[in-house]
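*Asks:* below is the sequence, then the predicted model.
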Amino acid sequence: MQNNQNIPQNANEHCPGANSDQAGKSDACAGCPNQQLCSSGGGKQVLDNSEIIANLKQVKHKILVLSGKGGVGKSTVSSQLAHILASKGFDVGLLDIDICGPSIPRMMGLETSEVHSSNNGWQPIYINENLGVMSIGFLIDNKDEAIIWRGPRKNGLIKQFLTDVAWGELDFLIIDTPPGTSDEHISIVQYLNLTPNDGAVIVTTPQEVSLSDVRKEISFCIKTKTNILGVVENMSGFVCPNCSHHTDIFHPTTGGGLQLCKQYNLQLLGKIPLEPKVLLSAEKGKCIYETAPDSIAAQTYTQIVNSLLETLNEQPKS
């Protein structure tokens, strides 16, 4: 595995960029850890990304799944969106860039899978003929061993995922991200901006402790000019499997996802309840729409996908 010393472009909205004549010299560069590198011209290597451009041109829609908060269900949302899009006939790739906590292999039922190389590069692990998956979880021998990497090594692997993985032609590339607004997020946004991309789906839970972190993620998207396709409120109440009674486990004391969307003029794509059937589907690597099509969660996920397709002017292929 390569250890490319890629230096991400500063997410500050006033950053002149590593390829600018003012790189490392403008007032906005003061205090940046990459100032000396950029002023010497060393940061320009980041923008020499012709392989990424060539690979991403084969992907029609690229969607990030973001949240400033950990534990809100980004990986569950990412995996279910990928499943449902594939069930509608689209060619889908699911990329897991949560380097330190990859959950996608388990949620897709691929824990024992290994990546194989060919003349075209790394081959995604395929659930079926139109749904491929890539994660660092496929590249490590001990699944319980901590991955202790600094930012440049994480960035190098993300770049490899975009250049060395033989995704082929895709209708959708869903990218599951770690919590926060740091190295991985700056890198993936920078790389995706090399070609036209669609933007991000932001995941939150109803309580204020989650919403406060999600607001930071929205700020990140604004500063990096990342389009926000909408917000998903996950764990939006508990639905009893016996009587279907709805109870707010995480009470929306400040209005939840709906109020957040009103505050930032965003679309609320859907409110997914806590249902045991979702957990069972994720544990087994299955699509909730296939295992429990009559569940509220399955109907909500389908509504979310349909809203995204409408926003992106796409029609189901099957």
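*Replies:* Structure's in. What do you need?

*Asks:* C-alpha from now on. contacts and neighbour counts both.
*Replies:* OK.

*Asks:* and Q36, how far from S79?
*Replies:* Per Cα to Cα, to the nearest Å, Q36 is found 41 Å from S79.

*Asks:* which one's more surrounded, these two?
*Replies:* Per other Cα atoms under 10 Å, whichever of Q36 and S79 has more neighbours is S79, with 27 against 15.

*Asks:* which strands and helices sit next to the helix or strand hosting that one?
*Replies:* For S79, the element it lies in under DSSP states H and E is helix 74-87. Helices and strands touching helix 74-87, by 3 or more Cα pairs under 8 Å, 6 or more residues apart in numbering; DSSP states H and E, are strand 59-66, strand 92-96, helix 104-107, strand 131-135, strand 170-176, helix 296-311.

*Asks:* reformat these as CSV; add mean neighbour count and distance to I288.
*Replies:* Listed next are those as CSV, based on neighbours: other Cα atoms under 10 Å; distance: least, Cα to Cα, whole Å:
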stretch, mean neighbour count, distance to I288
strand 59-66, 22, 18
strand 92-96, 27, 17
helix 104-107, 22, 11
strand 131-135, 24, 16
strand 170-176, 23, 17
helix 296-311, 18, 5
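
*Asks:* then this one, side by side with the first:
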Amino acid sequence: MGHDHAHSSESNRTRLTLAIGIIGVVLLVEIVGAVVSGSLALLADAGHMLSDLLGLIVALTATIVAARPATDRQTFGYQRAEVFGALINGLILLGVAVFVVIGAVSRLLDPAATEVLGGPMLIVAIIGLVANIGALLLLRPAAAGSINMRGAYLEVLGDALGSVAVIIAATIILLTGFAPADAIASLLIAAMIVPRAVVLLRDVVRVFSESAPADTDVAEIRRHLEETTGVLAVHDVHVWAITSGAHVFSAHIVVEPEVLADGRAGALLDELSACLATHFDVDHSTFQLEPAEHASHGHDHLHP
């Protein structure tokens, strides 16, 4: 598993580096295009792409830091650096959304203040869309297994949708001359940014608060463990995540007297660990085996 994790981290770094290169080049193109065309929507998309670029850089830094080995002080290593990266990404997205909304409302209140050239706006938006699709193809395979990579993927996905909105607005301007379409597209981009930022920040809060992972059924885990031969009861169950895909589990296991008397504790621990790894994707588990008479003391009533 350690080899797989290292290989995955290296692959993620490669994907992020390539995506950073793509987004960085297109960002410059969009900024120039926004200046030439006078399009707020294109500038908003460039701002969103800037947040993508910063977010990808943060994500790349997080994957490098997260790959550092555990120490006596950082006993779980630096895997949670990925969560800090996701937190920064979410805050960047919210900041961009606020900036876009303020600019769009200002233009809607005074639509004649700025001329928008639909031609350059359309060309640059198409370039941006193609680049975002390329970056998405790079990041998608890693998005399911890492909150950090998922944050990067969602940012680029939102930017791709933003490019689509700019293309539609540019087409409307070219065909009808309806300049407010540019500001409306900007508001649509902001509307796409906010939900993604909220979802990302929600996942960060879930990790930092050490809540049970969303896809984990604690009652089901307890039931599986209690069905193991030699186990009488399971209590003081705790499940949390260091980062996405890195679940940690601990519990007190009440066992039959024969398990301890016959020296079968080691075999039982192996069986319980294998159960969690196989059925619930938990690779780091800690169990405290205790005889029934010890558990009956009821020394801890605070935890399930």
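*Replies:* Here it is on my side, so go on. For clarity, every value in this text was computed on a predicted model and none was experimentally measured.

*Asks:* drop the TM-score for these two in here.
*Replies:* TM-score of the superposed chains, computed with TM-score structural alignment, normalised by the length of the second structure, equals 0.24; 112 aligned residues with a Cα RMSD of 5.5 Å.

*Asks:* who wins for proximity to W122 of the first structure among the helices and strands packed on helix 74-87 of the first structure?
*Replies:* Of all these, it is strand 131-135 that lies closest to W122 of the first structure, at 9.0 Å by Cα to Cα.

*Asks:* compute the inter-axis angle for the closest one and strand 170-176.
*Replies:* With axes from the mean of the first three to the mean of the last three Cα atoms, to 10 degrees as the basis, strand 131-135 of the first structure and strand 170-176 are set at 30 degrees to each other.

*Asks:* tilt between the helix or strand where N155 of the first structure lies and strand 131-135?
*Replies:* Element membership for N155 of the first structure (DSSP H and E) is helix 151-163. In terms of direction (the same axes, to 10 degrees), helix 151-163 of the first structure departs from strand 131-135 by 160 degrees.

*Asks:* okay, now the closest residue to L91 of the second structure other than its chain neighbours: neighbour count?
*Replies:* Nearest residue to L91 of the second structure in three dimensions, chain neighbours excluded: A197, at 7.2 Å (Cα to Cα, 6 or more residues apart in numbering). A197 of the second structure has 23 neighbours, counted by other Cα under 10 Å.

*Asks:* elements contacting the strand or helix carrying A197 of the second structure?
*Replies:* Element membership for A197 of the second structure (DSSP H and E) is helix 181-208. Packing partners of helix 181-208 of the second structure (3+ Cα pairs under 8 Å, 6+ apart): helix 40-66, helix 81-109, helix 147-176, strand 231-243.

*Asks:* tell me the buried residues in the last one?
*Replies:* Spelled out, it's strand 231-243 of the second structure. Residues of strand 231-243 of the second structure classed as buried: V231, L232, A233, V234, H235, V237, H238, V239, W240, A241, I242, T243 (neighbour count, 16 or more other Cα atoms under 10 Å).

*Asks:* from G90 of the second structure, how far out is R202 of the second structure?
*Replies:* Taken as Cα to Cα, the span from R202 of the second structure to G90 of the second structure is 9 Å.

*Asks:* the one helix or strand S219 of the first structure maps to - contacts with which helices or strands?
*Replies:* Assessed by DSSP H and E, S219 of the first structure sits inside helix 208-223. Applying 3+ Cα pairs under 8 Å, 6+ apart, one finds that helix 208-223 of the first structure makes contact with strand 199-204, helix 256-264.

*Asks:* burial-wise, tell me which of the ones you listed comes out on top.
*Replies:* Of all those, strand 199-204 has the most neighbours on average by mean count of other Cα atoms under 10 Å, namely a mean of 26.

*Asks:* could you tell me the angle between that one and helix 74-87?
*Replies:* Going by the same axes, to 10 degrees, strand 199-204 of the first structure is angled at 130 degrees with respect to helix 74-87.
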